[in-house]
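In: Whatever this is, show me its structure:
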Amino acid sequence: MSPPRIFLTGIHGQVGHALQPILSTWGTVTALDRAALDLSDEAAIRKTVRALRPEVIVNPAAYTAVDKAESEPDLAYAINAEAPRILAEEAAALGARMVHYSTDYVFDGRANKPYRETDMTNPLGVYGASKLAGEKAVQQAGAQHLILRTSWVYGAYGKNFLHTIIRLARERDSLGIVSDQIGAPTSSHDIATTTLTLLKTWQQQRSGIYHLTNSGYTSWHGFAVAILQAYEVLQTERGWQPLRVSSEAVRAIATAEYPTPAARPTNSRLDGDLLEQDWGLRLPDWRQALMQVMETPALLG
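Out: Below you'll find the predicted structure:
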């Protein structure tokens, strides 16, 4: 049996970068970045998919600038809603399967429990609304699909909270991080490996939305402290430069002290029970995943 043909978007994003080598162990991957394929160009998307004739489309590409989306709604919707619709329509025409990624931002964060896949959505801003529109478009296109909602994505590669916290703790004399927003920090590596497992075991006609995050939860402040604690453990061994702000000195602040153009959900917890029920999968605890990322040889050069 020949390896499946896979079309992967967004390879310079955190999830796309993690997916490319992992998917390549199973299939023949054609991976494109925004320079090779403009996801705001419908004709270009259709032409590319029809030329490649993939058996699987994996779409981690997204407009993720949450605050900037408030002033660029057309571009956010083009990439987060229209591009997934077009990809899903082409997948349906080819009889291909599609994996698409979404976000905790489809919820308003006002619930006092982790969100299930069936809970009512109510995005607070353009980013979340555009991602929700993308979910609905994929569902309506008729292709066999998996929509994987995740949260607080970070990894050894790319711009993300982990790298930002380390940089700030090296550069500044004090650091205050929001403590009244909670969620599950989720490793891009764990997203990628779980995606491959899903693809390998996706034998029956099963489509749907699943919540895919590392287990457990914390606040942004708790995540920042854990990052710096791991840094302090590894600092001597790796020869990393000393921190100016220690893990014990990170201040907890309220969301109101750090205003942003776009509102964030207070509660970003996603319930992963359905993924375990249907697929037998539950991702590791976020602390375990964080240490794995921190121990990545390429981290911080």
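
In: CA only for contacts and neighbour counts going forward, please
Out: Will do.

In: wait, Ser219 sits on Asp180?
Out: Yes - under the criterion of CA atoms under 8 Å, Ser219 makes contact with Asp180 at 6.6 Å.

In: So these two - more neighbours on which side?
Out: Ser219 (21 against 17; other CA atoms under 10 Å).

In: mind listing what that one touches?
Out: By CA atoms under 8 Å, 6 or more residues apart in numbering, Ser219 lies in contact with Val178, Ser179, Asp180, Gln181, Ile182, Gly183.

In: 6 Å - rerun?
Out: Counting by CA atoms under 6 Å, 6 or more residues apart in numbering, Ser219 makes contact with Ser179, Gln181, Ile182.

In: Kindly report the same for Ala69.
Out: Ala69 is in contact with Ala76, Val126, Tyr127, counting by CA under 6 Å, 6+ apart.

In: next up, for comparison:
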Amino acid sequence: MNILVTGASGQLGSEIREKSTEFSQHNYFFEDSKSLDITDSEKVKEVIEENNIEVVMNCAAYTSVDKAESEELNAENVNSLGVKNLLLALKGKGKLIHISTDYVFNGKSYEPYKEEHYVEPIGVYGKTKRLGEEYILNSEVESIIIRTSWVYSSFGNNFVKTMLRLGKERNELNVIFDQIGSPTYARDLALVCLDSIDKDFSNLSKIYHYSNEGVTSWYDFAKAIMEISGVDCKIYPIETKDYPTPAKRPNYSLLNKTKIKKEFNITIPYWRDSLKDCIKKIERN
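Out: You can find the predicted model right below:
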């Protein structure tokens, strides 16, 4: 089977590339924004047709949450129009595995969000990702959407790497404690994406939630990073209002993962265990 991975130089795309060797029964085509701009409908169609692509894993996304507030058109082009282009090119030819976000929710829930929960994004990033979801849900292309949260990896730029760097540069840091969710190690998510390739999409649900197990805050996440890495940096909790950003973020975005665990028959790693694995890999590199 021929698989196209978009956004291949990002965190998830890089993890999929590395782990794809364990799923060598397929042929993989890895494209990043430089080699394949998914906002270019003709180029998308050309790549899919010339390589006889049967499954697209769409890891391409505009993920600069704060910049999206002032660059709404750019965010919409990638997160919404780009998805539409993939669907048009795949119609009658193949399947789509699409990565979405917990930011489609408003953060006002007090229990983990299920897939069918009412969506109400509170920022441009979440709104453009939701529009991409709607294109998929209204399409005839066999597709699954995997919403995830707080992604980090040994590849690219992310919260874990930022904390490790700042922890070595400073004696103390202030980190928000009133935003609650669960981190996701991109390597764990990559394995789920790769495992889903051979599944019968006609028997699957349209939307799934995936993050690592457990619940934490950004403050506790930062504390764990310092503790596991042995970095001597004190972390102090602050409220969201004390660290204003251009984009609003959901205060609570914990995802209920019952559906994906049941239908994919998987066990999801605990977030601290995956964090330890990632930090070990970062330190080796």
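
In: List the TM-score for the superposed pair.
Out: Overlay of the two chains. TM-score (TM-score structural alignment, normalised by the length of structure 2): 0.95; 283 aligned residues with a CA RMSD of 1.4 Å.

In: Highest neighbour count among the contacts of Ala69 of structure 1?
Out: Result: Tyr127 is most packed of these (other CA under 10 Å), 28 neighbours.

In: hang on, that one packs against Val66?
Out: Yes - with contact defined as CA atoms under 6 Å, Tyr127 of structure 1 and Val66 form a contacting pair (5.5 Å).

In: which stretches of structure 2 form strands?
Out: Remark: strands assigned in structure 2 by DSSP state E are 2-6, 27-31, 55-58, 95-101, 143-148, 151-152, 172-176, 180-181, 184-185, 207-209, 216-217, 234-238.

In: which residues in structure 1 does the longest one align to?
Out: Across structure 1, the stretch matching strand 95-101 of structure 2 (TM-score structural alignment) is residues 97-103.

In: Same question for the first one.
Out: For strand 2-6 of structure 2, the aligned range in structure 1 is residues 5-9, judged by TM-score structural alignment.

In: swap in stretch 147-156 of structure 2?
Out: Per TM-score structural alignment, the counterpart of stretch 147-156 of structure 2 in structure 1 is residues 149-158.

In: before we move on, what about stretch 170-179 of structure 2?
Out: Under TM-score structural alignment, the match for stretch 170-179 of structure 2 in structure 1 covers residues 172-181.

In: Compute the first-to-last residue distance for that stretch.
Out: The first residue of stretch 172-181 of structure 1 is 23 Å away from its last residue (CA to CA, to the nearest Å).

In: buried stuff in that stretch?
Out: Buried residues in stretch 172-181 of structure 1, counted by 16 or more other CA atoms under 10 Å: Leu175, Ile177, Val178, Ser179, Asp180, Gln181.

In: For that stretch, which outside residues touch it?
Out: By CA under 6 Å, 6+ apart, stretch 172-181 of structure 1 touches 219-221, 244-245, 250-255, 266-267.

In: residue in structure 1 matching Gly132 of structure 2?
Out: Gly132 of structure 2 maps onto Gly134 in structure 1, with residues paired by TM-score structural alignment.

In: related to what we said a few turns ago, ok, of the buried residues of stretch 172-181 of structure 1, which one's closest to Pro84 of structure 1?
Out: Distances from Pro84 of structure 1 to the buried residues of stretch 172-181 of structure 1, taken as CA to CA, are shortest for Gln181 (28.8 Å).

In: ok, for that closest one, nearest residue in space, not its chain neighbours?
Out: Thr266 (4.4 Å; CA to CA, 6 or more residues apart in numbering).

In: which one in structure 2 is aligned with that neighbour?
Out: Counting by TM-score structural alignment, Thr266 of structure 1 corresponds to Asn251 in structure 2.

In: Quick check: that match vs Glu42 of structure 2, distance?
Out: Going from Asn251 of structure 2 to Glu42 of structure 2 by CA to CA gives 40 Å.

In: Looking at these two, which is more packed in?
Out: Asn251 (18 against 12).

In: pretty sure that one contacts Phe105?
Out: No - using CA under 6 Å, Asn251 of structure 2 makes no contact with Phe105, being 9.9 Å away.

In: For stretch 196-210 of structure 2, buried residues please.
Out: Neighbour counts over stretch 196-210 of structure 2 (16+ other CA under 10 Å) mark Ile197, Phe201, Leu204, Lys206, Ile207, Tyr208, His209, Tyr210 as buried.

In: counterpart of the fourth one in structure 1?
Out: Okay, so that is Lys206 of structure 2. Under TM-score structural alignment, Lys206 of structure 2 pairs with Gly208 in structure 1.

In: from what I can see that match touches Ala143, true?
Out: No - between Gly208 of structure 1 and Ala143 there is no contact under CA under 6 Å: 10.8 Å.

In: which other residues reach the match of stretch 147-156 of structure 2?
Out: So stretch 149-158 of structure 1 is contacted by 14, 101-104, 160, 185-188, 211-213, 293, 299 (CA under 6 Å, 6+ apart).

In: Can you say which two of these are spatially most distant?
Out: Of all pairs drawn from those, the one with the longest distance (CA to CA) is His211 and Leu299, at 27.2 Å.

In: hmm, which of the contacts of Ser219 of structure 1 are common to structure 2?
Out: Compared against structure 2 with both residues aligned by TM-score structural alignment, their matches' CA atoms under 6 Å, the contacts of Ser219 of structure 1 retain Ser179, Gln181, Ile182.

In: Any chance of TSV for these, columns distance to Ser151 of structure 1?
Out: Formatted as TSV, these follow (distance: CA to CA, whole Å):
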residue	distance to Ser151 of structure 1
Ser179	16
Gln181	12
Ile182	10
